[in-house]
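**Student:** Sharing a model that was predicted from the sequence below.
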Amino acid sequence: MHGFGIGDLRVEYRGNPIGIGVRIPRFSWKLFGMGRAIRQKGYHLQVSENDPYFENPIWDTGEIGSDQSVHIVYDGHPLRSRQVYHWRVRVWDAKGRVSDWESSFFEMGILDFREWKAQWITFDPGKHNRPCEALPLLRKVFKVYSPLRSARVYATALGLYELEINGKRLNDQLFTPGWTSYHKRLQTQTFNVTEYIRKGDNSIGMTLADGWYKGRIGGHPCDFYGDRRAALLELHLVYKDGSEQVVVTDGSWRAETGPILMASIYDGETYDARLEKEGWSLPEYDDQNWLFVETTERSKHMLIPQENVPTVIVKELKPELVLRSPNGETILDFGQNMTGWVSYSASGDAGAVIELIHAEELDSDGNLYVENLRSAKQMTRYICKGTRNERYEPRFSFQGFRYVKVNGYPGDVISECFTAHVISSDLEETGAFECSDPLVNRLQSNIVWGQRGNFLDVPTDCPQRDERLGYTGDAQVFVRTAVHNMNVAVFFTKWLRDLKADQLPTGGVPNTIPDTLPGWEMHSASGWGDAAVICPWTIYLCYGDLRLLEEQYDSMKAWVEFLRSSGEQEYLRNNGFQFGDWLALDAPAGSYTGSTPKDFIATAFYAYSTKLLSKSALVLGKHEDAAMYEELFANIRVSFNKEFVTSTGRLVAATQTAHVLALHFGLVEGSIRKRVEKDFIRLIEESEYKLTTGFLGTPYICPTLSEIGRNDLAYRFVLSREYPSWLYSVQNGATTIWEHWDGRKSDGSFWSKDMNSFNHYAFGAIGEWLYRFVAGIDTSQDRPGFKHIQIKPLPNDGLSYAKATFQSMYGEIVSGWKVVDGAVNIEVTIPPNTTATLELPNALQDRVTEQGVRLDEAEGVRIISLYDYRIILELESGFYNFQYQWSASS
């Protein structure tokens, strides 16, 4: 291949996925090679059904002259449920080099709910004199007659479930089937269980838990979605002779309660080891005293093959310290706020109770602080069975914590006996940022930990108190930062489908998705409901995902039409429930909402969503819609100026957030914009360079400052150590992003017990600025998905170096700069099959070299524009190192 080839083959963003439900999948791959200017000129792709040798492909593109290597749409025969499809691809480049064939596979789930043969089964412990909250164990024995070719389980539950076959737990997926609006969408999982099955007798076991379905959620008592846990499962056994056997859930399954007496999302888990049923999922287990399950007539119309990535354990941590509090509490300090649970080993007397109580903080005296948890108990209880070295690990509840109080532990509490298991959606980490300031590096770490802890099947607001809901506002302000840190395309695709499913008939959008407040009049808050437009547009920009944009277009349009029709005036939004600039520091006493007028914010977001909808329509070829919504945006902007801008160009709201939104959303132009920019800077100066913004103003403040040429102020905000600032929390021990700028005050006291999460990622949206402006990595709107990359680093005296990496759909992008004694070094890596525009700041052409070569002689470099102290270059793929002496800007 001479240093040229392809790899990282993916179907719908995944490598070798099984159980997918996309009937017309898309294929992607990356090019690899040494040197510069590597571009694909064509590809050849084949797909076969159950044929790894491609002797009879069901789709063969032939040789296609195209540089497309992302989202190639399948165009062959209809794909069938439960089938394995192999695919392979080879490419050639401009130099005539041809890669080897590279192969991969994907497997379909059950595509049509009418194909399910299984029955819903349920077991109500309360009907049989068992504890009502106890988790049922379900089991079925079956026989395998001859050698198998394959075995697959297809399963789901109303509630949560866990599977075992012949005493072994299946893979590492947690909290299956995940959280959706269960009556409309319920995910089914596919498991390859061939290695678990043996000839002769076998047994499959299933544990059911309340989860989000039956447990209390969102301020509701239990049974929000339903009052009965239920299971649905099919095991398909394909023998080597081609025959097939199917084991299904039906009335022949048996059930009994086990050792888990209670499991709650908010409150924790109680486990009585004395009630364990040793070997209960083995075929030889004696279940003659177990009860039969009930079958129940439940619909299957909402069943869909799993869309989301599973929740898994992503890290394990040991306690850094074992503390003794002034109250005499034994407390484990894991050194990091996280989402997950703690496992441990112990040797206690039968009946001894060990309790772990989880919290994010210690109070000013050093005792465990639990008041901010509100009604969430966050406690696990283990009742010993009296043997040596018993081990306990929760399975159906999660906690948000750094500190754990240990009660009743037999013997000395030593760190070696305890392990924290960090759980999250299994998202590939795609980005990294570092710089010369260690506190900013800690801030970046806090942002990632906040995302890790809150991206748990849905983008939750927090993982610890009695909330943990998919707030739309938090998701939309953070989505661009989320993209840089992790591959969230699949994650947001699933969540946006949930949003579309729960969208109101009027086009309004619930403030949490899945909707935990159906029928509540307090919905469709501006900056929250706008997630319906902002999130799909962002995923399109960053992944080139045209299909998601098209799929969500009706939802996007319905939201904008809801805004158009719901106000008293067509071009203003001045009614309906509003959060406003939530938790802004300019809020009146006793209020959570900042002082920027709610109708100002609502109209600004109305305009912004309309603008993005017009762009989306244009991308999708809906030219009439594009023109209509461009006109609507123009009319909203006119009305905005009449309503909120004085005749002299002053905004009626003298707040930082008002000025940020007017500028960032393009609502003021010409001389008025200049006036607003000037007033914006004056407000910052009058505040003594302190932030006053909340959830809706903060994400845009630094990008807006950099865009209007005041990058110095953006740096000043980010590098500030004083309250309120991002680094204030870092200096005060934060390991995740706080909900409040002063969640913990410098004297050790707390802001409030009612609304004070220490793992709330919204203010972590500053990560977008670190990637896009400090390091300067961005994509272009006309060639999205980083097919054409914009590199525009903005160095500042506050840092001596900064560097970001981002694993795009095409490969790794790197942008880093270093300034030492006026000497500038900028290193850039552009992945194969892409191009980039690079802007060199404070540079003169005759002073710049690329690896010692003049710019006009450097390979892969083309000079686009020369300005005073600014050079714009176009780069082919490859690694570049630019050096020059810093020039004083004009």
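**Tutor:** Looks like it arrived, so ask away. Numbering: from 1, shown residues only.
**Student:** From here on, just use CA atoms for contacts and neighbour counts.
**Tutor:** Fine.
**Student:** for the closest residue to residue 652 other than its chain neighbours, what are its contacts?
**Tutor:** Nearest residue to residue 652, sequence neighbours excluded (Cα to Cα, 6 or more residues apart in numbering): residue 644, at 5.3 Å. Going by Cα atoms under 8 Å, 6 or more residues apart in numbering, residue 644 touches 600, 651-653.
**Student:** Check residue 831 too.
**Tutor:** 810-813, 877-878.
**Student:** Could you dump these into JSON lines and include secondary structure, neighbour count and distance to residue 286?
**Tutor:** Shown next, in JSON lines, are these (DSSP: H, G, I helix; E, B strand; the rest coil; neighbours: other Cα atoms under 10 Å; distance: Cα to Cα, whole Å):
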{"residue": "810", "secondary structure": "coil", "neighbour count": "23", "distance to residue 286": "55"}
{"residue": "811", "secondary structure": "strand", "neighbour count": "21", "distance to residue 286": "55"}
{"residue": "812", "secondary structure": "strand", "neighbour count": "15", "distance to residue 286": "56"}
{"residue": "813", "secondary structure": "strand", "neighbour count": "24", "distance to residue 286": "59"}
{"residue": "877", "secondary structure": "coil", "neighbour count": "23", "distance to residue 286": "65"}
{"residue": "878", "secondary structure": "strand", "neighbour count": "22", "distance to residue 286": "65"}
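**Student:** adding another structure so you can compare the two:
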Amino acid sequence: MPRAMMITPGSPTEAAPLLRLEFALSEGHGPVAQATLRTSARGLAESWVNGIPTSDDLLEPGWTSYEWRLRVAEHDVTAAIGPRTVIALRLGNGWYRGWLGFTGQRAVYGDERAGYAELSIRFEDGHVQTVVTDGSWRASTGEVRADDLYNGQTIDARLRDEAWLRPGFDDSEWEAVRLVDADADASELVPRSSPPVRRLRELPVAGVLTSPSGATLLDFGQNLVGFVRVAATGPRGTEVVLRHAEVLEHGELGVRPLRRAEATDRFILSGAADVFEPTLTFHGFRYVEVSGWPGEIDPAAFTAVVVGTDIRPTGTFACSDPLLTQLHGNVVWGMRGNFLSVPTDCPQRDERLGWTGDLAVFVDTAAYLGDVEAFLADWLVDAELERRATPAGTVPVVVPNVMKYLDTGFPEPGATAVWGDAAVWVPWALWRAYGHEQTLRAAYPLMTAHTRSVAAVLAEDGVWDSGFQFGDWLDPDAPAEDPGQAKTPAAVVATASAFRTATFAAAAAEVLGEAADAAEFGVLRDRIGDGFRGRYVRGGRVESDSPTAYALAIVFGLLDPAEVQTAGDRLAELVRAAGHRIATGFAGTPFVGDALASSGHLDDAYALLLQREAPSWLYAVTMGATTIWERWDSMLPDGSINPGEMTSFNHYAFGAVADWMHRVIGGIAPLEPGYRRILVAPRPGGGLTWADASLDTERGRVAVSWRIDGDRLVTDVEVPASAEAVVRLPGRPEERVGGGSHRFESAVR
């Protein structure tokens, strides 16, 4: 059987290469029973068979740790096969060869794009004909003159000729291809296990604006990730330019937060009716500045195409406070935009990296909102590959670890709290949400390696007080230019996080029957706990006396029972003294609500959640946000953008509060992995009069709906047939119920 090779044009080109092969179908074997095309690329590959797109997938094969693995996409192309057949590929730069990271570097993985294809045709009599990428293919370029994920795409419709996609096209003037040296590439071609990136929805123009400088701006009404499809008719050679940004600043396109990313698409008209789709790029945007348009702007000519990994939505939430419901919607949009091939920090500026800390704090929310198991399990494979490649065998702060190629002046930091802890927190969250032992087992080497790397750097008394740490990143009291300047000492955050990691690692070892590891990690957990209490706790007061310190100590279980109330009371005092405004960063924010609620301060937790003045979750909503911001004040009250160099309007980390909303307001949480047993425990407060939440679990749909009717709380619960729910409601004894619909009434507290 012939072996497929990576192929590239014989001559370097900045225009997107086109690769094609025309061949005859084998004769004498009867009809084609099945035809399967497998494709991959160094870069991006779009594929057609006889002019028919092989799928609606985009940005294939996506971003993985290219040094070790490249995904292979598989497509059923049976219906496209003919007596003479053309396989066609268009190659993009993508993450492999395009600009990547925040240092202005390009082609960090390699300096040439290459495509891979293997077509297997099985006939009715069992004969198999195999056609592969090899030296017989031909190469040229077409209408895509430039493409880059950060900078955008240029399409010249004058060069568009789809005849090359079909049999009979004369490619004699095309050039020969060159085989890429397989021995120089150690990466393994692996079947795609993560869902593909696709068009998820479309949005029309919500408004056409004119900026103070006279620029024409399109407002799509939603901060989204994707591109704009444009239908245009105008004089041949007319260039239409689209510049994208998330916000307006004083009426003009706010491009400063993009840093080096140009986020600009250029479309050159053919003179006929043209339709442009820049499918080899993506932008994070709500607003688009249009220049060069022939004639008066027609809003119907522009459609925003939302792009992301095709993750099945599973969880819903709504309540009587429209701002809170909007906040939840913002979390959903933030996840949709940043779960694109890899879980990224942001989708718009010159960064878009798989920062581990963001995911570590957000993963529980993600596992409620969507079926993210396959997506994140695939990412965990790269986390382990990258960990093995670091000098100390520690989890890098971004996965895939492009940082090792960037001139950042930032050395590999070694073991890190929260960021490195994603190696343990993410698989444990997947286990809790889905209950699949094989997913936990696959991630177990990563979990144990990280836990042991933490153990190796602890002080003699079990405290983690050495090495680089991000700490409580983006504490709102930190200066704009130094987001790591937090009120809570980094060692307090690190030691508390290490305790949580050891706790989860010990529990995972028990689940998997690894008794020796369970004992080892149990001892480590106790050692860290003793060290934390001995060094940082005095009579329920935690060193630094900050909300994050108390939140982590309470929620992670680091305090003696007698100290929890003292710590909770002090946390509530601090929260009230701050006027129920946020005083926590990345590390503390996901846990402060639980710390308050579990220590008897539910009203303060609600007041914190519902605060509308900055810094708060709802401040951004009142400022028109439709996604979660990176900073609590990414946009200042006067409409100007935060002066810090690092400002994004689409970061999901602070959206981790939705996990609290799901469990405490909505009342849905797992009591056993995979929701075999479900906790139904809504805790109304904050003046809310109703809330609805639902979740599609492995066992079926769970739904909780509560209403306050006078002095009564009426709660309707739907439980899957194969599950059991424990129902805890104010004013009623705990009850256990089986599958079906149930109604409960109790007194409002």
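**Tutor:** Nice, thanks for sending it over. If you're wondering where the values come from, they're calculated on a predicted model, not measured in any experiment.
**Student:** ok, back up a step: which contacts among the contacts of residue 644 of the first structure does the second structure share?
**Tutor:** Checking the contacts of residue 644 of the first structure against the second structure (both residues aligned by TM-score structural alignment, their matches' Cα atoms under 8 Å), the contacts still present are 600, 651-652.
**Student:** Pick the one among these closest to residue 714 of the first structure.
**Tutor:** Nearest to residue 714 of the first structure among those, counting by Cα to Cα, is residue 651 at 21.6 Å.
**Student:** Touching, that closest one and residue 659? I think so.
**Tutor:** Yes: between residue 651 of the first structure and residue 659 there is a contact under Cα atoms under 8 Å: 7.5 Å.
**Student:** The equivalent of residue 581 of the second structure over in the first structure: how many residues sit nearby?
**Tutor:** When the first structure is aligned by TM-score structural alignment, the residue opposite residue 581 of the second structure is residue 690. Applying other Cα atoms under 10 Å, we find 18 residues neighbouring residue 690 of the first structure.
**Student:** Same check on residue 240 of the first structure?
**Tutor:** Residue 240 of the first structure, neighbours per other Cα under 10 Å, totals 12.
**Student:** doesn't residue 145 make contact with it?
**Tutor:** No: with contact defined as Cα under 8 Å, residue 240 of the first structure does not count as touching residue 145 (11.0 Å).
**Student:** Would you enumerate the residues in contact with whatever residue of the first structure lines up with residue 282 of the second structure?
**Tutor:** Counting by TM-score structural alignment, residue 282 of the second structure corresponds to residue 398 in the first structure. When contacts are counted by Cα under 8 Å, 6+ apart, residue 398 of the first structure touches 265-266, 268, 339-341, 378, 463.
**Student:** What's the separation between residue 398 of the first structure and residue 507 of the first structure?
**Tutor:** 34 Å (Cα to Cα, to the nearest Å).
**Student:** and what of residue 376 of the first structure?
**Tutor:** 33 Å.
**Student:** of those two, who's got more company?
**Tutor:** Per other Cα under 10 Å, whichever of residue 376 of the first structure and residue 507 has more neighbours is residue 507, with 24 against 19.
**Student:** wait, what's in contact with that one?
**Tutor:** 555, 558-562.
**Student:** from these, which is closest to residue 6 of the first structure?
**Tutor:** Once Cα to Cα is applied, the member of the contacts of residue 507 of the first structure that ends up nearest residue 6 of the first structure is residue 555, at 36.9 Å.
**Student:** Count the residues that sit near the closest one.
**Tutor:** The local packing count at residue 555 of the first structure equals 24, with neighbours defined by other Cα under 10 Å.
**Student:** What's the match for it in the second structure?
**Tutor:** Using TM-score structural alignment, residue 555 of the first structure pairs with residue 446 in the second structure.
**Student:** post-alignment, the helix or strand hosting that match versus the first structure, mean distance?
**Tutor:** Assigned by DSSP states H and E, residue 446 of the second structure belongs to helix 437-455. Mean deviation of helix 437-455 of the second structure from its aligned counterpart in the first structure after superposition (mean Cα distance after the TM-score superposition for the first structure): 1.0 Å.
**Student:** after that helix comes which helix or strand?
**Tutor:** helix 490-511.
**Student:** so where in the first structure does the helix or strand just after that next one end up aligned?
**Tutor:** Where DSSP H and E defines the elements, the next helix or strand beyond helix 490-511 of the second structure is helix 515-536. Mapped onto the first structure using TM-score structural alignment, helix 515-536 of the second structure covers residues 623-644.
**Student:** Name the SS class of the counterpart of residue 100 of the second structure in the first structure, please.
**Tutor:** Here residue 100 of the second structure is matched to residue 217 in the first structure, going by TM-score structural alignment. Three-state call for residue 217 of the first structure (DSSP: H, G, I helix; E, B strand; the rest coil): coil.
**Student:** Now do the contacts for residue 217 of the first structure.
**Tutor:** Neighbour list for residue 217 of the first structure: 224, 265-266, 466-467, 516 [criterion: Cα under 8 Å, 6+ apart].
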